[in-house]
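# Provided below for reference: sequence and predicted model.
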Amino acid sequence: MTRYQDRIDAGRQLGRLLAPRIDGPVIVFGVPRAGVQVAAPVAEYLHAPLMPVLVRKVGLPEQPDVVVGAIDADGSMVFARTGRDSGLLPGETESMGEDVAMRLLRWRQYFGTPDPATVLQGHVAVVVDDAVISGLTTESAVGFLQRRGASRIVVAVPAGLDASLQRLEKLGAEVVCPLRVKTAAEITAAYDHLPEVSAEEVAHLLARGGPSRPQGVDAEPLAERSVRLVDGAAVSHKAILRLPTGMGPNPAVVLAGSGTEPGTSTGEVLAVRLAEAGIASIRLHLAGGAAAAAVLELALDVLSARPEVDAFRLGLLVAEEAAGAGVEVGEHDRRVAALALLDPPGGVEPPDRCLVVQGGAFDPRAIDRIARWFGDRLRPA
């Protein structure tokens, strides 16, 4: 029988299981509060942003543990099979739903959560909770994300009741659950420790992992800024630094060569996806002035000097005509822990353990592959 030390251990095991199954850009959605604690290590393994999906159980007023339904941030409710036959009048059900909806509103304000519709397009939505028992909150989350435009939803939980998981599959969700059981007692027995998870802990996990801006948590916002980069020939090279959200220091990658420079759509999309994976980047123009290798070294120096960047976790992503300079720097500069070449010319010999991407045009799948490759090397889970 699968066992977990705690929710964090469960999230790590779940992340290892999910990583080879998810292809393409991902957003991980944790069900507050305990589900966010499981979702955080899952997001790290997938090198994906972490967000909460605001759903909550609805229980009887006198017996909160008797769950009759669940409600999402839109106020839409789903009911247990016995929920509508629980003896409650329609007005009572509506009143209970309103009370829980107000709590969700307070959560949204406290966690500083953006609407998922603004980021979901083109992403796989992975919904994570610590367990599925009734399945109502997860069902509510699936419906909420479907209305927000999610085309593929994966429900990932360490343990769950088989009957409830089958209902979720009938809704169109893919289910990944290492431990499918018959009784709730078997779920509890799978964990050695299940401590309470506070809203403050959830807020800090969200601040480190994604676009949420929790109240009272000091996290550096996702941002771009121009950087002054002047080479040994006194030539200024345009450079843009992009930092991920959350608390650093973070690993960083230098982007250089045709198609990755400031002002190019591919360069911007690469920088955004790297930031989602928790990796800073600096993209720059190499043309003019000192040799390309010297400018790449200068960019590494600039990154190493910044307090937001971990100087021991740096990478190079160089394209086309810059590939040769990238190989030269990567072979002798010990700061370079990962090297990727985009469309290198025929005369360039890629070193061992180097990622080579051919094709010219980079679709979201190729860009996601690049970001995950850097994440595996610079942000190992």
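It's in. Because the structure is predicted, anything quoted here is derived from the model rather than measured.
# C-alpha only now, for contacts and for neighbours.
Noted.
# what number of residues lie near the residue lying closest to Ile8 once chain neighbours are set aside?
Once flanking residues are discounted, Ile8 sits nearest to Val38: 5.5 Å by C-alpha to C-alpha, 6 or more residues apart in numbering. Neighbours of Val38 under the rule other C-alpha atoms under 10 Å: 30.
# pretty sure Val38 is in a helix, no?
Yes. Under DSSP: H, G, I helix; E, B strand; the rest coil, Val38 sits within a helix.
# Could you check how far it is from Val31?
9 Å (C-alpha to C-alpha, to the nearest Å).
# which residues sit in contact with the residue nearest to Ile8?
With contact set as C-alpha atoms under 8 Å, 6 or more residues apart in numbering, Val38 has these partners: 7-8, 10-12, 30, 128-130.
# and if we set it to 7 Å?
Val38 is in contact with 7-8, 10-11, 128-130, counting by C-alpha atoms under 7 Å, 6 or more residues apart in numbering.
# roughly how far apart are it and Arg369?
Distance of Val38 to Arg369, computed by C-alpha to C-alpha: 24 Å.
# Equivalent analysis for Glu98, please.
Computed as C-alpha to C-alpha, the Glu98 to Arg369 distance reads 43 Å.
# Next secondary structure after the strand or helix carrying Ala163?
Here Ala163 sits within helix 162-170, counting by DSSP states H and E. Where DSSP H and E defines the elements, the next helix or strand beyond helix 162-170 is strand 174-176.
# gap between that following strand and the chain center?
The chain centre lies 18 Å from the centre of strand 174-176; the measure is C-alpha atoms, centre = their mean, to the nearest Å.
# so Leu339, which of the three states?
Secondary structure, three-state DSSP: Leu339 is strand.
# Pull the contacting residues for it.
Neighbouring residues of Leu339 by C-alpha under 7 Å, 6+ apart: 315-317, 330, 354-355.
# residues shared between the contacts of Val38 and Val31?
In contact with both Val38 and Val31: 128-129, using C-alpha under 7 Å, 6+ apart.
# Please identify the buried residues of the lengthiest helix in the chain?
Longest helix of the chain, by residue count under DSSP state H: helix 90-111. Neighbour-count burial for helix 90-111, counted by 16 or more other C-alpha atoms under 10 Å, picks out 93, 97, 100-101, 104-105, 107-108, 110-111.
# Against that first model, consider the following:
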Amino acid sequence: MMCGSAIIRARSRRFETMVVFADRVDAGSQLAERLLHLRDRDVVVLGLPRGGVPVAFAVAEALHAPLDVIVVRKLGVPYQPELAMGAIGEGGARVLNPEVLTLTGVTAEELGTVERRERTLLDERVASLRMGRERLDLTGRTVVIVDDGIATGSTARVACDVARHLGAATVIMAAPVVPAETVGNHPGADEVVCVLAPRQLVAVGNHYRDFSATSDEEVVVLLDAAAKRMRNGRVVGDDVARDVEIPADGVLLEGHLRLPEGAAGIVVFAHGSGSSRHSPRNQFVAEVLLRAGLGTLLLDLLTADEEPNRSNVFDIELLANRLTAATAWLRHRPETAQFRIGYFGASTGAGAALWAAAEPGSDISAIVSRGGRPDLAGARLPLVQAPTLLIVGGADEVVLELNRQAKARLHCRSRLTVVDGATHLFEEPGTLAAAANLAADWFSRYLIAEPTGS
């Protein structure tokens, strides 16, 4: 297999073990800066599930390129499965390691048995992630394969080989952090692009503040959102997507505003303690809301200097005042002045959302609390008029009881929905998707459709 020599595009670091990425979204944004020379060219971005897909989503968005996944399965030697004798991918792609096959004496029959088993697993994996979408054609195109980091490089190497087998003309391997020795010896790629290339890489996760697991549900939502953004290989619509700064209490609050074409409602996110606009969980929920035709404003209610002070995190009045300031900012923006506004609160952010909604003349159309602390709104609860949905994990027993008590004090239309098996952060498979869909239904009902009943 012919390919060009690897080219390293990395930023040198004096302290190579330091954390440099807030999360996968931040890592994707930094990585995209090193790939901007590919913007608006015939490029396909392929994310390696699961953790590589959030990174790839940010890259594809920056490059105005379509996004897909590349799923590969190792073909392990029958009596030593950890030793790869080859790998397979979609479209019948197969790459073999003749040296391993010769040394191990694996027969054609044994190879076929292993391949049939792995092909079944690969097809099931692809079906669960693509949800009926067709694989993007790679023939003659430049392909950027993205992961959240490369340790040994074996999976990345196989992915590059499979992409080339599927017709890619140029294969670029891109990851936020890659060991220097791997970057310099990556025969499957024409080019290797990274942000950080340490001489000694202990663990990829050491370079992330948030390296929580990515779920299949998150991957599906990101692929759906990317597909909606593209038509015939080009960016479509007049969607607004930009970082914003909102003045409040003498400081500037950082946020990210997204308005899908035709939106008539917008949801402002009030993050909980220890979270931010970069939170993968909040971004996942935001993508679900965007698919429902709702705008989103992911907002940090505290500045970077204020966040370390834990008293600020639990100052519900302060957070509510910031939320009110952000709402006023939206009311004065030409593109959002006529929108119905909803609040999505998590943890302490839910208390702030209810507090702010109880202000006279707040005109908030709907509220959703996910694993929230509505009880922190205290005496303000009976004053809330906006229809309120409280979503709590069934295994989050203490918070569930606090939500029951808070609901009893609400005089507005309200509902308490329990997601079975979910803990406080909704980290269990399928639970975050369930909460996001509940939120989308509630907001669609009160921000898009005319309210009907309770």
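Nice, I can see it. Note that the structure is a prediction, hence the values are computed from the model and not measured.
# rewinding a little: what is the most widely separated pair among the contacts of Leu339 of the first structure?
Gly330 and Leu355 (12.3 Å; C-alpha to C-alpha).
# one step back: got CSV for the contacts of Leu339 of the first structure, with neighbour count and secondary structure too?
CSV is the format used below for the contacts of Leu339 of the first structure (neighbours: other C-alpha atoms under 10 Å; DSSP: H, G, I helix; E, B strand; the rest coil):
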residue, neighbour count, secondary structure
Gly315, 24, strand
Leu316, 27, strand
Leu317, 25, strand
Gly330, 23, helix
Cys354, 13, coil
Leu355, 16, strand
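# from these, which single one is nearest Ala117 of the first structure?
Closest approach between the contacts of Leu339 of the first structure and Ala117 of the first structure, by C-alpha to C-alpha: Leu317, at 30.5 Å.
# Please verify my assumption that the closest one contacts Ala338.
No. Shown here, Leu317 of the first structure and Ala338 do not form a contact pair, counting by C-alpha atoms under 7 Å, at 8.4 Å.
# ok, and what's touching the helix holding Ala163 of the first structure?
Residues contacting helix 162-170 of the first structure (C-alpha under 7 Å, 6+ apart): 133-135, 139, 175, 180-182.
# cutoff 6 Å now
Contact with helix 162-170 of the first structure is made by 135, 180-181, as judged by C-alpha atoms under 6 Å, 6 or more residues apart in numbering.
# Just these: which are in strands?
Among the contacts of helix 162-170 of the first structure, the members falling in strands are 180-181 (criterion: DSSP state E).
# would you turn the contacts of helix 162-170 of the first structure into a markdown table with neighbour count and distance to Glu224 of the first structure?
Below are those laid out as a markdown table (neighbours: other C-alpha atoms under 10 Å; distance: C-alpha to C-alpha, whole Å):
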| residue | neighbour count | distance to Glu224 of the first structure |
| --- | --- | --- |
| Gly135 | 22 | 41 |
| Arg180 | 21 | 45 |
| Val181 | 17 | 47 |
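# In contact with the closest residue to Leu136 of the first structure other than its chain neighbours, which residues?
Of all residues not flanking Leu136 of the first structure in the chain, Ala70 sits nearest, at 5.7 Å (C-alpha to C-alpha, 6+ apart). Listed by C-alpha under 6 Å, 6+ apart, the contact set of Ala70 of the first structure reads 56-58, 77-78, 136-137.
# cool, and Val55 of the first structure?
Val55 of the first structure neighbours (C-alpha under 6 Å, 6+ apart): 71-72, 137.
# quick one: it from Glu200 of the first structure, how far?
In this view, Val55 of the first structure and Glu200 of the first structure are 18 Å apart by C-alpha to C-alpha.
# The helix or strand that Arg313 of the first structure is a member of - contacts with which helices or strands?
Using DSSP H and E, Arg313 of the first structure falls within strand 309-319. For strand 309-319 of the first structure, the packing partners by 3 or more C-alpha pairs under 6 Å, 6 or more residues apart in numbering; DSSP states H and E come out as strand 250-257, strand 336-342.
# in that strand, what counts as buried?
309-311, 313-319.
# what angle sits between it and strand 250-257?
Orientation check (axes from the mean of the first three to the mean of the last three C-alpha atoms, to 10 degrees): strand 309-319 of the first structure against strand 250-257 gives 20 degrees.
# Am I right that Ile341 of the second structure is in a strand?
Yes. Under three-state DSSP, Ile341 of the second structure falls within a strand.
# Surely it touches Ala263?
No. The criterion here is C-alpha atoms under 6 Å, and Ile341 of the second structure misses it with Ala263 at 11.4 Å.
# What's Leu31 of the second structure aligned with over in the first structure?
When the first structure is aligned by TM-score structural alignment, Leu31 of the second structure is paired with Leu14.
# and that match, what element?
Assigned by DSSP H and E, Leu14 of the first structure belongs to helix 7-18.
# what residues does that helix touch?
Here helix 7-18 of the first structure makes contact (C-alpha under 6 Å, 6+ apart) with 4, 38, 41-42, 45, 158.
# Which one of these is nearest to Ala275 of the first structure?
For these, the nearest to Ala275 of the first structure is Tyr45 (14.7 Å; C-alpha to C-alpha).
# Quick one: map the closest one onto the second structure.
Mapped onto the second structure by TM-score structural alignment, Tyr45 of the first structure lines up with Ala62.
# Which strand or helix spans its match?
Counting by DSSP H and E, Ala62 of the second structure is found in helix 52-63.
# now the angle from that helix to helix 24-33?
Orientation check (the same axes, to 10 degrees): helix 52-63 of the second structure against helix 24-33 gives 40 degrees.
# follow-up on the earlier one: is there a neighbour count for the match of Leu31 of the second structure? I'd like the number.
Look at Leu14 of the first structure: counted by other C-alpha under 10 Å, it has 23 neighbours.
# measure it to Arg7 of the first structure for me?
Distance check for Leu14 of the first structure against Arg7 of the first structure: by C-alpha to C-alpha, it reads 10 Å.
# Ile279 of the first structure too?
25 Å.
# does the residue of the first structure positioned farthest from its centre count as helix, strand or coil?
The C-alpha centroid of the first structure is most remote from Gly87, which lies 42.2 Å away (C-alpha atoms, centre = their mean). Following three-state DSSP, Gly87 of the first structure is assigned to coil.
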